[in-house]
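Student: Just to be clear, the model below is a prediction. Sequence and coordinates:
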Amino acid sequence: MNILSKSTGIIKVIGRHLRSSVTMSSLAFKSLSVDVPKEFVYHVKFNRPEKRNAINHTMWLEIKDCFDKLSDDENCRAVVLSGEGMVFTAGIDLSDFLTTGAGIAKHEDIARKAKILYKIIQTYQESLSSLELCKKPVLAAVHSACIGAGVDAISAADMRYCTKDSFFQVKEVEVGLAADVGTLQRLPKILGSDSLVRELCYTGRKMDADEAFARGLVSKVYNNKEELINGVLGIAEEIASRSPVAIQTTKASLVYSRDHSVQEGLDHIKHLNQLYLQSEDLLKAATAQMTKEKPIFAKL
């Protein structure tokens, strides 16, 4: 190898390292932790264990920031979402919520209060919708409690898994609220039972892991958190090994088709695939099937 070629190789390695460092440094948050346990798989964790991962204003903002960045990160092909500490999340941080409410109450005019509340609700809705809008599949790994806003969050994920000690609770009615950041819109389509959803949302009762599995809220129940994380990371790794063009197009079509007619969904994927069927990924994947070799796909 001549000096020029060797120098070029070193520069490329340094360049890859710097790009990776920039990506990870941009994913440093106060209320979330992010790491990359497997190639192309990012692991995002709610990281307020001392507060049972209750979601405060900072976390609402950081969730959207995080998933918006991962959506466009070519090094990310799948995301696992879990919680640090004893529970997945206790839901909205009520102390933070009450502080915000006290600030709003200082305004005397109802129209001005309403304008502030509208903006807050919109911000929180956009926060959790970022999971659904993320181009990469998001796999929720739930252990122990998944309460209130936690149900909103996992409803926006692509797949859900849990431990056998988990429970799910649409708790908003118990604190005098109607859920307003996704559960009432997404949960009926996940469970497929209007009656059951209304029961959960009107009573605020807990749904345990066995019922969640039987009703289709989660795909699998694991014995403990360690098995859960290892298992879900393994599924994410398998997804990440597939063509990113195929996976991202599949997610886009599934999300679109859920809220549109069959024909509209067919038209949508037709327009997508007239472009994406021309991708080199198709030839690579087909060749790999015939040769029984692992395909290597370019970043996307």
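Tutor: The structure has been received and is ready for your questions.

Student: When you work out contacts or count neighbours from here on, use the C-alpha atoms and nothing else.
Tutor: Fine.

Student: got the contact list for residue 22?
Tutor: Not one residue lies near residue 22 by C-alpha atoms under 8 Å, 6 or more residues apart in numbering.

Student: now it, what's its secondary structure?
Tutor: For residue 22, the assignment made with DSSP: H, G, I helix; E, B strand; the rest coil gives helix.

Student: this is the other structure I want to compare:
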Amino acid sequence: MSESKYYLVEKKGHVAWVWFNRADKKNAMNQDAWMDSPAVFKELDEDPEVRVIVVAGKGDAFCAGIDLIGMVGSMPELMENEQKGGLKWKLLKKIYPLQETMSAMEKCRKPVIAAIHGFCIGAGLDFVTACDIRLCTEDATFCLKETAIGFVADVGVLQRLPFIVGQGVTREMAYTAKTIDSRRALDVNLVNEVFEDADALFAGAQAMADGIAANPPIAVQASKDVLNHGTEASVADGLKYVASISSNIIPSHDLIEAFTAFAEKRKPVFTGN
């Protein structure tokens, strides 16, 4: 696994935990956080032993957002007084790699579960909306912060959040930049489940990941592929696409193993083939 100064990767069986590991700064996303994400998730995507990924934060928060001070050095265009065309062109080219930081989870074939405690602000919310499933603690708070500091959220949250909570809630969060608590997050489907504290959250995330990992990997990954496609295509196109995917993965050794194990009344052993 490639070394990262921001992310810490730990493997527990078929589950990989990707930790935001900058607890002293409440895991604010610095240059390393933005640049290292694609490589981390690409390697996990290519690791045949990894079937599910859990993303979580060390310390007392998931992520307090972008480290603005830490990022100024790599994006001096933000501080220029003369915001003319040539400068904007340079800035545009720097935004694309930042978008890839978030898209890395979406592009990863393995399901990604976000286990959120404490702050999940700005870039932190961007990050978790690119994950497949979100779980949180009772003390978790969420904020689409960018408008409050003069930015438009440009790395994916405005594209992904409406599919999760709908247009109305997304616009409310984007326009007001207000903070919502875990109860509101659950009510609007931003999170799937709320846990009492971090220990319960991490145990719950591991249990969910283990449950997913117990299923045939090829079927889980194909389901993610089809669901991702469905957010960008019409229902008709999505149906054509899933038919194509289904015909490509059936039959598989895991499908045969599932039937055989059921007939033999034993637990199936899936290999991903």
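Tutor: Here it is on my side, so go on. If you're wondering where the values come from, they're calculated on a predicted model, not measured in any experiment.

Student: Any idea what the TM-score is?
Tutor: The pair, once superposed, lands on a TM-score of 0.95 when counted by TM-score structural alignment, normalised by the length of structure 2; 273 aligned residues with a C-alpha RMSD of 1.6 Å.

Student: what about the strands in structure 1?
Tutor: Under the criterion DSSP state E, strands of structure 1 are mapped to 32-38, 41-46, 78-83, 138-142, 145-147, 159-163, 167-169, 206-208, 221-222.

Student: Dump these to JSON lines, plus distance to residue 125 of structure 1.
Tutor: Output for the strands of structure 1, formatted as JSON lines (distance: least, C-alpha to C-alpha, whole Å):
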{"stretch": "strand 32-38", "distance to residue 125 of structure 1": "18"}
{"stretch": "strand 41-46", "distance to residue 125 of structure 1": "17"}
{"stretch": "strand 78-83", "distance to residue 125 of structure 1": "18"}
{"stretch": "strand 138-142", "distance to residue 125 of structure 1": "17"}
{"stretch": "strand 145-147", "distance to residue 125 of structure 1": "16"}
{"stretch": "strand 159-163", "distance to residue 125 of structure 1": "19"}
{"stretch": "strand 167-169", "distance to residue 125 of structure 1": "19"}
{"stretch": "strand 206-208", "distance to residue 125 of structure 1": "23"}
{"stretch": "strand 221-222", "distance to residue 125 of structure 1": "28"}
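
Student: Would you format the ones you listed as JSON lines with distance to residue 106 of structure 1 and mean neighbour count included?
Tutor: As requested, the strands of structure 1 are arranged in JSON lines below (distance: least, C-alpha to C-alpha, whole Å; neighbours: other C-alpha atoms under 10 Å):
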{"stretch": "strand 32-38", "distance to residue 106 of structure 1": "31", "mean neighbour count": "16"}
{"stretch": "strand 41-46", "distance to residue 106 of structure 1": "32", "mean neighbour count": "22"}
{"stretch": "strand 78-83", "distance to residue 106 of structure 1": "35", "mean neighbour count": "27"}
{"stretch": "strand 138-142", "distance to residue 106 of structure 1": "38", "mean neighbour count": "27"}
{"stretch": "strand 145-147", "distance to residue 106 of structure 1": "30", "mean neighbour count": "26"}
{"stretch": "strand 159-163", "distance to residue 106 of structure 1": "41", "mean neighbour count": "25"}
{"stretch": "strand 167-169", "distance to residue 106 of structure 1": "32", "mean neighbour count": "23"}
{"stretch": "strand 206-208", "distance to residue 106 of structure 1": "36", "mean neighbour count": "18"}
{"stretch": "strand 221-222", "distance to residue 106 of structure 1": "47", "mean neighbour count": "22"}
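
Student: For residue 279 of structure 1, find the nearest of these.
Tutor: Of all those, it is strand 78-83 that lies closest to residue 279 of structure 1, at 19.9 Å by C-alpha to C-alpha.

Student: could you give me the residues in structure 2 that the closest one aligns onto?
Tutor: Residues 52-57 of structure 2 are where strand 78-83 of structure 1 aligns, with TM-score structural alignment as the criterion.

Student: residue contacts, the most centrally placed residue in structure 2?
Tutor: In structure 2, the residue lying closest to the centroid (C-alpha atoms, centre = their mean) is residue 131, at 2.4 Å. Neighbouring residues of residue 131 of structure 2 by C-alpha under 8 Å, 6+ apart: 105-106, 111-114.

Student: make it 6 Å
Tutor: Contacts for residue 131 of structure 2 (C-alpha atoms under 6 Å, 6 or more residues apart in numbering) come out as 105, 112.

Student: What's the separation between it and residue 108 of structure 2?
Tutor: Counting by C-alpha to C-alpha, to the nearest Å, the separation of residue 131 of structure 2 from residue 108 of structure 2 is 10 Å.

Student: Mind listing what's buried along the biggest helix by length in structure 2?
Tutor: The helix that spans the most residues within structure 2, counting by DSSP state H, is helix 85-107. Buried residues in helix 85-107 of structure 2, defined by neighbour count with 16 or more other C-alpha atoms under 10 Å: 98-107.

Student: go on, stretch 205-220 of structure 2?
Tutor: Along stretch 205-220 of structure 2, the positions that meet the burial threshold by neighbour count (16+ other C-alpha under 10 Å) are 205-206, 208-210, 212-220.

Student: Please compute how far it lies from its chain's middle.
Tutor: Remark: stretch 205-220 of structure 2 is offset 16 Å from the chain centroid, using C-alpha atoms, centre = their mean, to the nearest Å.

Student: How about the contacts made by residue 128 of structure 1?
Tutor: Residue 128 of structure 1 is in contact with residue 153, counting by C-alpha under 6 Å, 6+ apart.

Student: and what of residue 17 of structure 1?
Tutor: When contacts are taken as C-alpha under 6 Å, 6+ apart, residue 17 of structure 1 is in contact with no other residue.
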